[in-house]
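Student: Turn this into a model:
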Amino acid sequence: MIGNPRVFVARLVGLSVFDPLGDEVGRVRDVVLAMSQRLRRTSGPRAIGLVVEVPGRRRVFVPMTRVTTIDAGQVITTGLVNMRRFEQRPGETSVVSELFDRRVRIRVNGELEPAVVEDVALELQPSRDWVVTRVFVRKGAPTRPRPGLRLRRPKGEAVLAPIEQVEGLHLSVGEQGAEALLESLEDRKPADLADAIHDLSPKRRAEVTSAMDDETLADVLEELPDDDRVEILTSLSTERAADVLEVMEPDDATDLLSGLPDDTVEELLQMMQPEEAAPIRRLLTYDDDTAGGMMTPEPVILGPEASIAEALAVVRREELSPAVASLVYVCRSPLETPTGRLIGIVHIQRLLRDPPHQSIGSIVDRDFEPVPADASLETVTRLMANYNMVAVPVTDDEGRLLGAVTVDDVLDHILPEDWREERHDDPSLDEPPGLRDTAQADSDEGAARV
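Tutor: Take a look at the predicted model:
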């Protein structure tokens, strides 16, 4: 039984989806509509299924024919769920990804006025179909944003208009906003956000990424496959691309730039602040599969006179990854790479065991083995494995610290080059226990999406 004959998609997104036994399958992330011309003549677009995010960040398609209840903050389905990754087909439209923020026109007193879609209402018909019957819009048109700023919502009157009074819902004309989509994704971690961005069409992906702030876009670029992030970076203006590169970690920015033509790389570096471009220029001089090519040039570096309390305050910074924050490198001045002579290292566990007022120079560990910048990936990997290390210092011939190779840097290089694509495409990854494909599930999905 369907508990609620009318639902708004914005309220539906995020609801838990349960199977008939009461076990949670996942959460609703989008609604898929069939936008055929024949359907638009008879009524509004028909909802053919839900995009549900299951454990492992996989998005799967659940046909509306399998939805038995939408009520009390939950969705209940019947039968097994086809775990094949959702791929949008021609003639289909994802409401959150593609309709929210779409520019339309509504008919008011015989006149057409511009408006922007903020939500759509689905109603259950006697035929058991869920159909779009009303569109929640806000009159007016958003101002054209400056690069890096989100589109601002129009400040006009909000209207819940019958579908018959809305024109252009099925058309994506010109630039589309991204505010509603970004709001629906704002609680996601960078890797999850990157998955959602990866699934968008190239046009929509460009619109959404251009509306992100520099810090969020930088985080997303670090998680996307190489082809996607090169496509996104080259779609930005040179000035905006340089701003985003400045926010990225130098080693990640270097990896991204290595896939671009030399003249483009130089143009971007020229646009960056000299102090931000300098470490990237140094990293670009090393081969990719060497310690110099993998290292971050900005590990945690302190002088020997710094106290344990100071060191703990530094490693507590939110922007540091766990691997980078695990070691403090104690060096002579200067404390920017390339530093003065590397004295030793202090592990975060040691910092937690000694009095806060004590200097880190008194607890420094000198029993470690740095690697030169030209050390091979195999050398670094074996060293980490032999000594259970999560980071290795990289030094020059004079013992000055150049940077540090962390375990996540090594994983990026020993995993297959297309491992990020495999995360999206391999149907065997992250499949929740107890759920499996069946011939019946395939049959139902096919029938629902004809």
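Student: CA only for contacts and neighbour counts going forward, please
Tutor: Noted.
Student: Hmm, residue 343 is touching residue 366, no?
Tutor: Yes. Here residue 343 reaches residue 366: they are 6.9 Å apart, a contact under C-alpha atoms under 8 Å.
Student: These two: which has the busier surroundings?
Tutor: residue 343 (18 against 12; other C-alpha atoms under 10 Å).
Student: Surely the more buried one is within a strand?
Tutor: Yes. With DSSP: H, G, I helix; E, B strand; the rest coil as the criterion, residue 343 is located in a strand.
Student: Quick one: residues contacting it.
Tutor: Contact partners of residue 343, counting by C-alpha atoms under 8 Å, 6 or more residues apart in numbering, are 329, 330, 331, 332, 364, 366.
Student: which of these has the most neighbours?
Tutor: residue 330 (28 neighbours).
Student: Which strand or helix spans that one?
Tutor: In the assignment (DSSP states H and E), residue 330 maps to strand 327-331.
Student: Which other helices and strands does that strand contact?
Tutor: strand 300-302, strand 342-347 (3 or more C-alpha pairs under 8 Å, 6 or more residues apart in numbering; DSSP states H and E).
Student: Sequence B follows; please return its structure for comparison with A:
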Amino acid sequence: MNVTRFYLSDILGHNLVDIRNRPIGKIVDLVVSLEAGHPKVLAVKIKARKKPIKVDIKNIELKEENERIILQCKRVIETFIEESYLNLDRDIMDKQVVDLNGRKVVRVNDIKLVYIHGDIIVLAVDVGVLGILRRLGVMGIVNSFEKIFKFNIPEYLISWDSIETLYKGIDKLKLSVPYEKLYNLHPADLADIIEDLDGKERAEVFQALDDEVAANALEEIEPDIQVNLLENMMNGRASRILSTMDADEAADILEELEDEFAESILSGMKKDDADAIRKLMKYEDMSVGSIMTSEYVTLNEKMTVIEAKEYLKSNYENEDIPYYLYVVDDNNILKGIISLRKFIFLHDDALLKDVMEDDVISIGDNESIESLIELISKYNLLALPVVDKEYHIIGMALLNDIVDEVFLPRWRKHLRKVS
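Tutor: Here you go, the predicted structure:
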């Protein structure tokens, strides 16, 4: 089986020749299809008689002579593939792609291909210095230096399976989910990638994500970029994305926007969602209410354990249940607490009011975050219930929110001063 591996730079600028090795035209690009796995070349784009034409790959063979790659055409049959199909040089070379394994944005310096069974298939992208040196035509000098000094410049290839291109063409739009590979990344990694993209590509990628994935990523993105992304989308889409978030996360983002713009986004939400966010936005900075979440679980003290379990199954089957379950009376006044760990092992027929801890450490919504930090540190807690003046539970303050809202900004500010 004849298998030849080569790089795009090995053929760009060289002639496509006929069966007598006479030049037909300069190779300027390869047109590929994304429909199945690794891209497969459909046509060779050449410049002949001062105009570009696309030659059907079915009539082209690849030969290797004197360590040179030659594309030989048996018969020139022009194919009229749309310009919006992926062109390797135009759309991939020197462009940004997402390295899914390294979870970062990289620049493509060359493209590795393979000729097998008459097909040319894309294997990987070269993101290392060798790709640049190869295109400069100095590999002979590089190889000599490597032999003399007995060292090898490492090759940095990323398999096509492990990248996501940022190209948007007809072939990409045939996919059921554009940028589908990005959906498997952790939101924090996806946020880093979006931050690293150029402005235009950043907006295009973010717009293509579905509402839930976009919301999860937006929570992790730096505030100035959050604002930029929201300002560059329709208000209706912004409303849907922020409605998908927890109210406290949405409130934090909206507080970074101009009042009029923030209100226009809120007006596009369901009334209950918008009211919950507006309520959080009214709190003073550095108050407990400004960082508390409204995503917490309350159970009535009259419930048995089995009734509570059924309630949780019915209402929180697809939700993350917090570390603590809060027990309240009929007026939503906080009466006790049960850790999720303890709850799992309780007898089904026990009443919650008999098994709860009634000495509850709580904090008021208008108290300072400094007071919250003191309580969480003193009692070694992961979260604390937030109550109003009448001791109604109205929220929960999480340790990780304190880190995100207080310690991380201070640390970043410190790093900027040091640098």
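Student: if we can go back for a sec, do you know which of the helices and strands packed on strand 327-331 of structure 1 lies nearest residue 210 of structure 1?
Tutor: Among these, the nearest to residue 210 of structure 1 by C-alpha to C-alpha is strand 300-302 (32.0 Å).
Student: So for the very next helix or strand once past that closest one, what gets flagged as buried?
Tutor: Sequence-wise, the next helix or strand downstream of strand 300-302 of structure 1 (DSSP H and E) is helix 308-315. Residues of helix 308-315 of structure 1 classed as buried: 308, 309, 311, 312, 314, 315 (neighbour count, 16 or more other C-alpha atoms under 10 Å).
Student: Over to stretch 245-259 of structure 1?
Tutor: Those buried within stretch 245-259 of structure 1 under the rule 16+ other C-alpha under 10 Å are 245-257.
Student: Kindly check the end-to-end length of that stretch for me.
Tutor: End-to-end distance of stretch 245-259 of structure 1 (C-alpha to C-alpha, to the nearest Å): 14 Å.
Student: In structure 2, what range does it match?
Tutor: Counting by TM-score structural alignment, stretch 245-259 of structure 1 pairs with residues 242-256 of structure 2.
Student: excluding its backbone neighbours, what's nearest the aligned residue in structure 2 for residue 354 of structure 1?
Tutor: With TM-score structural alignment defining the correspondence, residue 354 of structure 1 maps onto residue 346 in structure 2. Counting by C-alpha to C-alpha, 6 or more residues apart in numbering, residue 346 of structure 2 lies nearest to residue 305, which is 7.0 Å off, once chain neighbours are set aside.
Student: With residue 75 of structure 1 instead?
Tutor: residue 17 (4.7 Å).
Student: what sits against the one you found?
Tutor: 24, 25, 26, 27, 28, 52, 74, 75, 76, 77.
Student: Neighbour-wise, which one of these leads?
Tutor: Result: residue 52 is most packed of those (other C-alpha under 10 Å), 26 neighbours.
Student: For that residue, list the residues it contacts.
Tutor: Residue 52 of structure 1 makes contacts with 17, 26, 27, 28, 29, 30, 59, 60, 61, 62, as judged by C-alpha under 8 Å, 6+ apart.
Student: any idea how far it lies from residue 224 of structure 1?
Tutor: 21 Å.
Student: what do you get for residue 132 of structure 1?
Tutor: Per C-alpha to C-alpha, residue 132 of structure 1 is found 34 Å from residue 224 of structure 1.
Student: higher neighbour count, those two?
Tutor: Taking neighbours as other C-alpha under 10 Å, residue 132 of structure 1 and residue 224 compare with residue 132 leading, 24 against 21.
Student: Helices of the stretch 1-150 of structure 1, start to end?
Tutor: Assigned by DSSP state H, counting those that start in this stretch, the helices in the stretch 1-150 of structure 1 fall at 9-12, 37-42.
Student: nearest to residue 196 of structure 1, of those helices?
Tutor: Here helix 9-12 is closest among the helices of the stretch 1-150 of structure 1 (C-alpha to C-alpha), at 16.6 Å.
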